[in-house]
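> coords below, sequence missing:
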């Protein structure tokens, strides 16, 4: 076997080698069909590339990269209006607006790469490093200087594959955790889950269900998603712009394209009062794992009817019924997710600035890039 691996960078899914999907078994988010969703409906400020890693002629690794131009965003998040936010925005525009990510900025979890079991993982990450440098040169040739390079969302085991000289100058960080809900093998129905809750959290369940009694949940097909696209976009955008920090906004056609390509593997649930859509959530079937995706809602109704909490309970009920092993709830609203039984999984990443004078201060700068969230973990089970 070679002491090193070669790589090829692809600009479109049409160029991908025929055996690409043979390696995309650990996650659907590296599959050709998902990459086609990105290609047809990625955020306006995002450009995706795909990396194939080869041992001689054999494809042994696949990866996705995303270039983000943060100057194209009107807002990084409207929620926190303070001096710190203003400073952060100035820092971003001038020193951190061109970001190259190895991984997927739209998801939580290890969706950056998949390697064949037979290969040397550290040598494979070296090939990723070389491919990243090649991508930077490609962008430079187009007049774009990459400010920040980051590899994101690895477990404590996976981050060890990056312990090589190439990554020595990268700052290792840990962001907000990934909230993961494990489904007990004895649970066969939603009632089994309810029975496992302590009295306080059973009462929370009953109270939230009572509050949502006037709301009807419906699974929407492609035609309905298309028909309601404007309302869906308004509800999504309302939630997205009120997040503390944004690096992208989904285009209006995103959910339509997802449904067209993924069909029954992509679930879209609308919440209605009468015929008015007042909220929605989306789920993606990812092998034995259910991945929660983007949602939207009318905030006034959400508060009054505990809509978000009801959505979480609905996701749990469906996933138990369909024999999924776990639900990835991702990294927002940590406390409320822990109140339904999700547990935090620590995730790691690496980050580096193109300017070597900046890197020694990355630990300080990072606090501006990724504001820390203070939250209290709950345990709802008996």
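Looks like it arrived, so ask away. These numbers come from a predicted model, not from an experiment. Residues are numbered from 1 along each chain as shown.

> switch to C-alpha atoms for all contacts and neighbour counts from now on
Noted.

> What segments of the stretch 251-382 of the chain are strands?
Along the stretch 251-382 of the chain, counting by DSSP state E, counting those that start in this stretch, strands occupy 266-273, 276-286, 289-297, 326-330, 343-345, 348-353.

> so where's the longest helix in this protein?
helix 121-141 (DSSP state H).

> what's downstream of that one, the next helix or strand?
Past helix 121-141, further along toward the C-terminus, the next helix or strand under DSSP states H and E is strand 148-154.

> can you pull the buried residues of whatever helix or strand comes next after that following strand?
Helices and strands here follow DSSP H and E; after strand 148-154, the next one along the chain is strand 171-174. For strand 171-174, a neighbour-count test (16 or more other CA atoms under 10 Å) marks 171, 172, 173 as buried.

> which residues sit in contact with the first one?
Counting by CA atoms under 8 Å, 6 or more residues apart in numbering, residue 171 touches 350, 351, 352, 359, 362, 363.

> Alongside the first one, take a look at this:
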């Protein structure tokens, strides 16, 4: 099987027939409209879209973004021995590095590569890996990070180890499976054990002073500065964030995806103090970024209310599953969320630094957390 690669830096330059060949656009995250919204809204990122062709037919796709990250941003919250952390910081001179991400840097999940149904998966994935190596040779970059793969994909993605990548576990996605008999939030709460039902009710009671509004495109534009500030306030408290999203991206997403892309604002005394964002993608409701005024969070229970409202939205949209994303895993498990393990692959562009990086990657430990069993036993 003879495979070739073709690269593009703009979505508009991609031939429409390639999307038709792959049959991938029913998943919103592989649609040109979704990809273009991020491309247009984030001028400080360089985008490369890779298509693997068999003769002239597209059989695989990879989405990459080239971003600049401070090394200490990467190492500050990673659990490794102090001397190794100092060594890695020293290798990069405590400086910023350029990282090529394969996978959407703003999403948590397996949205970076797509392999056409019916094609040999290992061969096409290896063709993607080879094309990434070819891309890396032509650009200024320090490291490559291929993300986020579920356990059932590892029999394919572990081929990256032959390309000198090291594998590493990252924080899991926390997901809630919704029962078809849950037609309301009360139905969901009735399935919870008593202590977790009390917790959900308390979140609603403590946030009763909030006014909640679903945003349309005009609302997002009107409140864009406040949304951006709340979002940046929230990611400043995160363990790791590779890149700051320009939330003007959300105006484009709302225009393209209408009711499938959701922004919900939380107001207190006419001031925006929080928001959630989400995408209904096929049978899933995926939580995207949130924003919180932490000075008001304790008194108004903004974050617990946001979590409750993700469940409400999932039920109202008849989703089969809610993906609450990474971080705050223990809190999310109190709503019934279960961890979905994810694997990433990392390497330095050059062999000698990569030989030093590999032991660092092997020593990375993800945070442990207490997994609550929120639902009643059947």
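Yep, it's here. Bear in mind the structure is a predicted one, so any value in this text is a computation, not a measurement.

> Overlay the chains and give the TM-score.
The pair, once superposed, lands on a TM-score of 0.90 when counted by TM-score structural alignment, normalised by the length of structure 2; 371 aligned residues with a CA RMSD of 2.7 Å.

> which of the contacts of residue 171 of structure 1 does structure 2 keep?
Retained in structure 2: 350, 351, 352, 363, out of the contacts of residue 171 of structure 1 (criterion both residues aligned by TM-score structural alignment, their matches' CA atoms under 8 Å).

> Buried ones only from these, please, as a PyMOL command.
This is how PyMOL selects the buried members of these, with burial counted by 16+ other CA under 10 Å:
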select buried, resi 350+351+352
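
> I'd say residue 62 of structure 1 and residue 124 touch.
No - the criterion here is CA atoms under 8 Å, and residue 62 of structure 1 misses it with residue 124 at 9.9 Å.

> intersection of neighbour lists for those two?
By CA under 8 Å, 6+ apart, the residues touching both residue 62 of structure 1 and residue 124 are 53, 115.

> Report the angle between the longest strand belonging to structure 2 and helix 121-137.
Looking across structure 2 with DSSP state E, the single longest strand is strand 57-70. An angle of 50 degrees separates the directions of strand 57-70 of structure 2 and helix 121-137 when computed by axes from the mean of the first three to the mean of the last three CA atoms, to 10 degrees.

> Which parts of structure 1 are helices?
In structure 1, the segments counted as helices under DSSP H are 20-23, 32-41, 83-95, 121-141, 190-195, 199-211, 222-227, 229-241, 254-262, 299-305, 307-321, 334-339, 362-369.

> With distance to residue 285 of structure 1 as added columns, please give the ones you listed in JSON lines.
Formatted as JSON lines, the helices of structure 1 follow (distance: least, CA to CA, whole Å):
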{"stretch": "helix 20-23", "distance to residue 285 of structure 1": "16"}
{"stretch": "helix 32-41", "distance to residue 285 of structure 1": "12"}
{"stretch": "helix 83-95", "distance to residue 285 of structure 1": "35"}
{"stretch": "helix 121-141", "distance to residue 285 of structure 1": "27"}
{"stretch": "helix 190-195", "distance to residue 285 of structure 1": "19"}
{"stretch": "helix 199-211", "distance to residue 285 of structure 1": "25"}
{"stretch": "helix 222-227", "distance to residue 285 of structure 1": "17"}
{"stretch": "helix 229-241", "distance to residue 285 of structure 1": "21"}
{"stretch": "helix 254-262", "distance to residue 285 of structure 1": "9"}
{"stretch": "helix 299-305", "distance to residue 285 of structure 1": "26"}
{"stretch": "helix 307-321", "distance to residue 285 of structure 1": "10"}
{"stretch": "helix 334-339", "distance to residue 285 of structure 1": "19"}
{"stretch": "helix 362-369", "distance to residue 285 of structure 1": "31"}
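
> How many residues are close by the counterpart of residue 380 of structure 1 in structure 2?
Taking TM-score structural alignment, residue 380 of structure 1 has residue 374 as its aligned residue in structure 2. Residues lying near residue 374 of structure 2 (other CA atoms under 10 Å) number 21.

> Next one: the residue positioned nearest the centre of structure 1 from residue 205 of structure 1, what distance?
When structure 1 is reduced to its mean C-alpha position, the nearest residue by CA atoms, centre = their mean turns out to be residue 107, at 0.9 Å. Residue 107 of structure 1 sits at a distance of 28 Å from residue 205 of structure 1 (criterion: CA to CA, to the nearest Å).

> Of all the strands of the stretch 251-382 of structure 1, which one is nearest residue 184 of structure 1?
strand 326-330 (8.8 Å; CA to CA).

> In structure 2, what stretch matches that closest one?
Strand 326-330 of structure 1 lines up with residues 321-325 of structure 2 when matched by TM-score structural alignment.
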